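**Student:** Prediction below, plus the sequence it came from.
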Amino acid sequence: MTDTPTRRDAIAVTLAAAAFATTAQAAAPQPVSGVDLDRHRHDFDWLVGSWKVRHHRLKARLAGSTEWEDFDGTSKLWLTLDGLGTVDDNWLDIPSGAYRAVGIRAFNTKTGLWAIWWLDERYADRIEPPVYGGFKDGVGTFDGDDTFNGKPIKVRFQWSRITANSAHWEQAFSPDGGATWETNWTMEFTRA
């Protein structure tokens, strides 16, 4: 069976519905005033296509570690939901064992915010809680609540240094409600 855009859209809708169902109890983000909805619905259009990804990941998170590991990967993104969503298929050649994962994004025209979910084949029965946010002055910041090692944390994704052929992404965790942040993963994207 081939992966046509229509089939991809159907998969994206199914995954987004599953993500919504698993996070429906979480507090919904409040509307953002003064957001140009027509402009921001296209915030991720630049990411459409195939990318080479260089990962730089902290080996132990929220443990005071300073030891990092580097590995390669790929990402391929397409638009869904008539441009109000995206899905990306990711391959991570991590030293402990390569795996695939899917990023799902959806733009909420009522709140003016993007929601981002992560689904990892190693834990295929669990989709990560979403992070919410958007772009301002060329930087996209998205945050949300999660747990790590059984304790509540804040998670932040940030996109920056975006050009037609490159971009920088990073992830940070906060164990203290956002007072301090530990950056634990960065990715350098280069268009394939």
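**Tutor:** Done, it's in. Numbering: from 1, shown residues only.
**Student:** can we go C-alpha only for contacts and neighbour counts from here?
**Tutor:** Noted.
**Student:** Tell me which residues are up against the helix ranked longest in the chain.
**Tutor:** Scanning the chain for the helix with the most residues, using DSSP state H, yields helix 5-23. With Cα atoms under 8 Å, 6 or more residues apart in numbering as the test, helix 5-23 has contacts from 80-81, 86-87, 104, 106, 117, 127, 129-130.
**Student:** Give me the most central residue, the chain.
**Tutor:** Among the residues of the chain, the one closest to the centroid is Ile116, at 4.9 Å (Cα atoms, centre = their mean).
**Student:** which outside residues touch the helix or strand that contains that one?
**Tutor:** Using DSSP states H and E, Ile116 falls within strand 113-120. Outside strand 113-120, the residues within contact range by Cα under 8 Å, 6+ apart are 19, 31-32, 99-108, 126-134, 142.
**Student:** Spell out for me the ChimeraX command that would select the buried members of those.
**Tutor:** Selection of the buried residues among those in ChimeraX, burial being defined by 16 or more other Cα atoms under 10 Å:
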select :19,100,101,102,103,104,105,106,107,108,127,128,129,130,131,132,133,134,142
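**Student:** on that earlier part again, tell me the one among the contacts of helix 5-23 nearest to Lys151.
**Tutor:** Nearest to Lys151 among the contacts of helix 5-23, counting by Cα to Cα, is Pro129 at 14.2 Å.
**Student:** Pasting the second one now:
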Amino acid sequence: MTPTEPCPDFDFQQGSWRVNHRRLKVRLAGCTEWEKFPGTCEQRPILGGNGNIEDNLLHLPAGSYRAIALRSYDKASGNWAIWWLDGRAPHRLDVPVIGRFEDGIGSFHADDLLDGAPVRLRFLWLRTDTRSPRWEQALSADGGATWETNWTMDFEPA
């Protein structure tokens, strides 16, 4: 990639998608009960291709809501930053996860809080070379020694 070329890392996700969500009912509590729900999203590039915005509609059992993922690429570091903005809390951006793609897998991390306790947050992008990419979210209460995957999103072209 030359200095003027946009970063293609998220090109696999551009366009409209049906999303199959699976989320643990309780996080970091030994819960094994998952709730499944549908959603949709549309992703488009911004910042001349060195960023993108993903507009989501999630249909949770308790009710639907909208949210966006906002992503930007720093050419100097080679890292992406990803922020999540939940329509139910429209003035609060979540802490950004920072990371990059290597060998087709995107790995992004941040320090965050869960119910006031410090946790390590991880996003993974998997199967990015297929027509059915997957996103996973995991938390660690022990600084990243162990991880609990608590949310997955499987994408299908709309």
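**Tutor:** Perfect, I can see it now. Keep in mind it's a predicted model, so treat the numbers as computed, not measured.
**Student:** still on that earlier bit, how much space between the residue nearest to the centre of the first structure and Ile94 of the first structure?
**Tutor:** Going from Ile116 of the first structure to Ile94 of the first structure by Cα to Cα, to the nearest Å gives 22 Å.
**Student:** need the contact list for the counterpart of Thr66 of the first structure in the second structure.
**Tutor:** Alignment note: Thr66 of the first structure maps to Thr32 in the second structure; criterion TM-score structural alignment. Going by Cα under 8 Å, 6+ apart, Thr32 of the second structure touches 24-25.
**Student:** same question, the one 10 residues further on
**Tutor:** Under the criterion of Cα under 8 Å, 6+ apart, the neighbours of Glu42 of the second structure are 14-17, 54-56.
**Student:** Mean deviation, the helix or strand hosting it versus the first structure?
**Tutor:** Taking DSSP H and E as the criterion, Glu42 of the second structure maps to strand 34-46. In the superposition with the first structure, the aligned residues lie an average of 0.3 Å away from strand 34-46 of the second structure, counting by mean Cα distance after the TM-score superposition for the first structure.
**Student:** List the buried residues for that strand?
**Tutor:** Buried residues in strand 34-46 of the second structure, counted by 16+ other Cα under 10 Å: 36-45.
**Student:** what do you get for stretch 133-145 of the first structure?
**Tutor:** With burial defined by 16+ other Cα under 10 Å, the residues of stretch 133-145 of the first structure counted as buried are 133-135, 140-145.
**Student:** Farthest-apart pair in those residues, please.
**Tutor:** Largest separation among those by Cα to Cα: Phe135 and Asp145, giving 19.3 Å.
**Student:** export the contacts of helix 5-23 of the first structure to TSV and tack on distance to Phe44 of the first structure?
**Tutor:** Shown next, in TSV, are these (distance: Cα to Cα, whole Å):
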residue	distance to Phe44 of the first structure
Thr80	11
Leu81	13
Thr86	8
Val87	10
Ile104	11
Ala106	10
Trp117	14
Ile127	21
Pro129	20
Pro130	16
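**Student:** In helices only, show me the residues you listed.
**Tutor:** Among the contacts of helix 5-23 of the first structure, no member falls in helices (DSSP H).
**Student:** I'd like to know which of those residues is nearest to Arg41 of the first structure.
**Tutor:** Set against Arg41 of the first structure, the nearest of the contacts of helix 5-23 of the first structure by Cα to Cα is Ala106 (9.0 Å).
**Student:** got the contact list for the residue mapped onto the closest one from the second structure?
**Tutor:** Aligned by TM-score structural alignment, Ala106 of the first structure pairs with Ser72 of the second structure. Each residue near Ser72 of the second structure by Cα under 8 Å, 6+ apart is listed here: 47, 50-52, 80-82.
**Student:** cutoff 7 Å now
**Tutor:** Residues near Ser72 of the second structure by Cα atoms under 7 Å, 6 or more residues apart in numbering: 50-52, 80-82.
**Student:** separation between the residue nearest to the centre of the first structure and Trp68 of the first structure?
**Tutor:** The spacing between Ile116 of the first structure and Trp68 of the first structure, counted by Cα to Cα, is 25 Å.
**Student:** and what of Trp118 of the first structure?
**Tutor:** Going from Trp118 of the first structure to Trp68 of the first structure by Cα to Cα gives 22 Å.
**Student:** One more: Gly49 of the first structure?
**Tutor:** Look at Gly49 of the first structure and Trp68 of the first structure: by Cα to Cα, they are 28 Å apart.
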